[in-house]
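Student: Okay, sequence plus prediction incoming.
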Amino acid sequence: MDIFNERKVDPMLIAEMKEPFNNPKWIYELKLDGCRCIAYLDRKSVDLRNKRNLKLLQRFPELKDIFKLVTDRCVLDGELVVMKNGVPDFYELQRRTLLSDPFKIQMAANRYPASFVAYDCLYYEGKEIALTPLLERKEFLKKSFGAETARFAISRYIPENGIGLYNVADQRELEGVVAKRADSLYFMGKRSKDWIKFKRMADEEYIVTGYIYKGKNIYSLVLGRYRNGRLLYKGHITVGVSAGVIKTLVPTGINPFSILPKGNENAIWVAHQVCTVEYMPNTKNSMRQPVFKGIRADIVPEEITEDS
């Protein structure tokens, strides 16, 4: 199977979050607050896909010419980011992924253009290299770039000093650091302990099942997660939920829970979508100061389980 022609790469996933550490057998790079993206590039075209293999280029037209910057046919794993005030802004990126009107998309692209930042190379010069050790893939990644621009760049990494890089990310209020074993292989669709993260702010995905209007333009989303195929009620999130978010939800009138959770008698039940909730981690394994971060169009609700 030629993964360039098949266009069905399922990205490898980060296994877990840990405390920062130093290790000479690991490399460390900044965790960008964006959207995972697989780029299929040759000297004539570009095709961008999210984790659900949905095409993204029509929503990010400012990236239509990045194929001119590669040296050969390649498949790159990376992140789509939108920069605002010098740092990645997930809210602006999430807003872009929900736009469908070409005029509004172009307006947004002009105001806050997106960039593709590559951190892995899975295919180069007609050959799949996913099962080549990471540092060798990093060399292929460099070879695949004829040039870098503000729209198309390579993620930098440092060896050994994960704590130092995390401290830099913390000081600059960036999302965190990804740690990768230097000799790790790329197993598509797998969650590997060879990749872990150190995050300033933790986050988790939940299923949006409905919402409650609380008056004065304040809304709460009703959240759930699956366990053994059954949808479990997981509470509410209010901070960060805007009327604009509510407008994207599609009412169904169907309570998805086997038992109506107390306090949800006035809920408007909606077609399920996935959202990210960001919070300050603590030692009690619970969310502190949770904030709604955005809808995730790249994840299906069935993926959100108590084991994920």
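Tutor: Okay, I see it. Residues are numbered from 1 along each chain as shown.
Student: going forward, measure contacts and count neighbours with C-alpha atoms only.
Tutor: Will do.
Student: In contact with the nearest residue to L131 once chain neighbours are set aside, which residues are there?
Tutor: Counting by C-alpha to C-alpha, 6 or more residues apart in numbering, L131 lies nearest to L185, which is 5.0 Å off, once chain neighbours are set aside. With contact taken as C-alpha atoms under 8 Å, 6 or more residues apart in numbering, L185 is in contact with A130, L131, T132, P133, L134.
Student: and if you look at G240?
Tutor: V291, F292, K293.
Student: how close does it sit to Q289?
Tutor: Note on G240: its distance to Q289, by C-alpha to C-alpha, to the nearest Å, is 11 Å.
Student: same deal with I66?
Tutor: As judged by C-alpha to C-alpha, I66 and Q289 stand 40 Å apart.
Student: swap in V117?
Tutor: The value you get for V117 to Q289, if C-alpha to C-alpha is used, is 30 Å.
Student: Thought T149 was touching L63, still the case?
Tutor: No: between L63 and T149 there is no contact, the gap being 10.9 Å when judged by C-alpha atoms under 8 Å.
Student: Give me the common contacts of the two.
Tutor: Common neighbours of L63 and T149, counting by C-alpha under 8 Å, 6+ apart, are absent.
Student: Does the residue nearest to L131 belong to a helix, a strand or coil?
Tutor: Under DSSP: H, G, I helix; E, B strand; the rest coil, L185 falls in the coil class.
Student: also this one, for the comparison:
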Amino acid sequence: MAALLRRSLPPDQDAYGWELKWDGVRAIAYVEGGSLRLMSRNDKDITRSYPELAALARMLPRPAILDGEIVTLRDGRPSFATLQRRMHVQHPGTRLVASVPVQYYLFDLLHLGDESLLARPYTERRDRLDGLGVDRAPVRVPPWWRGDGETVFSVGQAQGLEGVIGKPLRSRYHPGRRGPWIKVKNVRHQEVVVAGWMPGAGRRADMIGSLVLGVHDDGRLRYAGNVGTGFTEAELRDLAVRLAPLARDEDPFDPPVPRDVARRARWVRPELVGEVAFGEWTPDGILRHPSWRGLRTDKRPEDVHREDPG
């Protein structure tokens, strides 16, 4: 279940339960027979990438399905940049697990034993989750607050967090649906499809200078601009390796990109998904001042659409 982006908090804040928005990777946990299976939003099995989270299965004597976010903390706050070091590694060694530990922030309980909780109201699911007694490392059950979204939003803003999630108190859980949950962000992020790259100049003369980005709209891939900041050299080298086998000759956009972009671009099959922070959308649909945040291996290219607040 996903949340709709809203430009501001709703007038009926008291009708919602409010949670802080964690900057990580969404994962559904299936616990049964003392074992754990973690599935990403695009239905990839990511269990082996986070071996320390197997502790959750040892905490639960009954089968369960739970929803939550895998995060890595830096200076006490979730850091998506730090999480990048884990989310692309299928079999992390003990050294990487120790140096970049993850935590699993649980915020919903969907099934327990033989009982489905999907039709139960949000408040009951949260009460049942709180009663499981699994709030111990590396698993956490963050608090939620009834009403007063402004205070929760202000606290998140002061702590440098991404924003808040509002969930109607009586809402059931709808797998695969966006809404009636809502999200209000402190900063703007957008998932993007990598459709090409531009050669660098100066100290990046032998590297990628910028990525050519797109989003899907009515079944077509639309050009959304270029991003050339926010990368580390290690990320640029990794991207070069990933993009090399995806090379193609044709512009994948509909309509085609502007001529000044087409002259220099090196096209790739639009299969990689990333995320950028940005200022705003221009009137012609281009991301203003985008900055690269990292790859999103948990997202499918066809699911990347322009996300505008309602």
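Tutor: That came through, no problem. The structure displayed is predicted, hence computed values, not measured ones.
Student: re the thing from before, out of L63 and T149 of the first structure, name the residue with the larger neighbour count.
Tutor: L63 (21 against 11; other C-alpha atoms under 10 Å).
Student: So which bits of stretch 295-305 of the first structure are buried?
Tutor: By neighbour count on 16 or more other C-alpha atoms under 10 Å, the buried set for stretch 295-305 of the first structure is I295, R296, A297, D298, I299, P301, I304, T305.
Student: Next: stretch 211-229 of the second structure.
Tutor: For stretch 211-229 of the second structure, burial by neighbour count (16+ other C-alpha under 10 Å) applies to 211-216, 221-228.
Student: against the first structure, where does stretch 211-218 of the second structure fall?
Tutor: Residues 221-228 of the first structure are where stretch 211-218 of the second structure lands when matched by TM-score structural alignment.
Student: which residues touch that stretch?
Tutor: By C-alpha under 8 Å, 6+ apart, stretch 221-228 of the first structure touches 206-212, 231-238, 241, 267, 302, 304-307.
Student: rewinding a little: now tabulate the contacts of G240 of the first structure in CSV and tack on secondary structure, neighbour count and distance to K51 of the first structure.
Tutor: Formatted as CSV, these follow (DSSP: H, G, I helix; E, B strand; the rest coil; neighbours: other C-alpha atoms under 10 Å; distance: C-alpha to C-alpha, whole Å):
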residue, secondary structure, neighbour count, distance to K51 of the first structure
V291, strand, 18, 23
F292, strand, 20, 21
K293, strand, 20, 18
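Student: If I align to the second structure, which of those residues are still contacts?
Tutor: Here is what carries over to the second structure from the contacts of G240 of the first structure, by both residues aligned by TM-score structural alignment, their matches' C-alpha atoms under 8 Å: V291, F292, K293.
Student: From N85 of the first structure, how far out is the first one?
Tutor: Here V291 of the first structure is placed at a distance of 21 Å from N85 of the first structure (C-alpha to C-alpha).
Student: do K51 of the first structure as well
Tutor: Taking C-alpha to C-alpha, one finds K51 of the first structure at 27 Å from N85 of the first structure.
Student: Comparing those two, which residue is more hemmed in?
Tutor: K51 (20 against 6).
Student: That one -> the second structure?
Tutor: With TM-score structural alignment as the criterion, K51 of the first structure lines up with R41 in the second structure.
Student: Is D65 of the first structure in contact with D47, as I believe?
Tutor: No: contact criterion C-alpha under 8 Å: D65 of the first structure and D47 do not qualify, at 10.6 Å.
Student: Compare these two and say which is more crowded by neighbours.
Tutor: More neighbours surround D47 than the other of D65 of the first structure and D47, with 18 against 14 (other C-alpha under 10 Å).
Student: Report the separation between the counterpart of I129 of the first structure in the second structure and W267 of the second structure.
Tutor: Matched to the second structure by TM-score structural alignment, I129 of the first structure sits across from L117. Computed as C-alpha to C-alpha, the L117 of the second structure to W267 of the second structure distance reads 46 Å.
Student: neighbour count winner among these two?
Tutor: Applying other C-alpha under 10 Å to L117 of the second structure and W267 shows that W267 carries more neighbours, namely 23 against 19.
Student: For the residue nearest to the spatial centre of the first structure, which residues are in contact?
Tutor: What sits nearest the mean C-alpha location of the first structure, by C-alpha atoms, centre = their mean, is C35, with 3.6 Å. C35 of the first structure makes contacts with N50, E79, L80, V81, L93, as judged by C-alpha under 8 Å, 6+ apart.
Student: hmm, try it at 7 Å
Tutor: For C35 of the first structure, the contact set (C-alpha atoms under 7 Å, 6 or more residues apart in numbering) comprises E79, L80, V81.
Student: What distance do you get for the second one to P290 of the first structure?
Tutor: When you say that, I think you mean L80 of the first structure. Distance of L80 of the first structure to P290 of the first structure, computed by C-alpha to C-alpha: 24 Å.
Student: what does R137 of the first structure give?
Tutor: 37 Å.
Student: neighbour-wise, which of those two wins?
Tutor: Neighbour comparison, R137 of the first structure and P290: the larger count goes to R137, with 24 against 19 (by other C-alpha under 10 Å).
Student: Would you double-check that that one falls in a strand?
Tutor: No: counting by three-state DSSP, R137 of the first structure falls outside a strand, being helix.
Student: Any idea how far apart the tips of stretch 221-240 of the first structure sit?
Tutor: Terminal residues of stretch 221-240 of the first structure are spaced 10 Å apart (C-alpha to C-alpha).
Student: if we can go back for a sec, show me what the residue nearest to the centre of the first structure lines up with in the second structure.
Tutor: Per TM-score structural alignment, C35 of the first structure is aligned with V25.
Student: go on, W195 of the first structure?
Tutor: Correspondence of W195 of the first structure to the second structure, assessed by TM-score structural alignment: W181.
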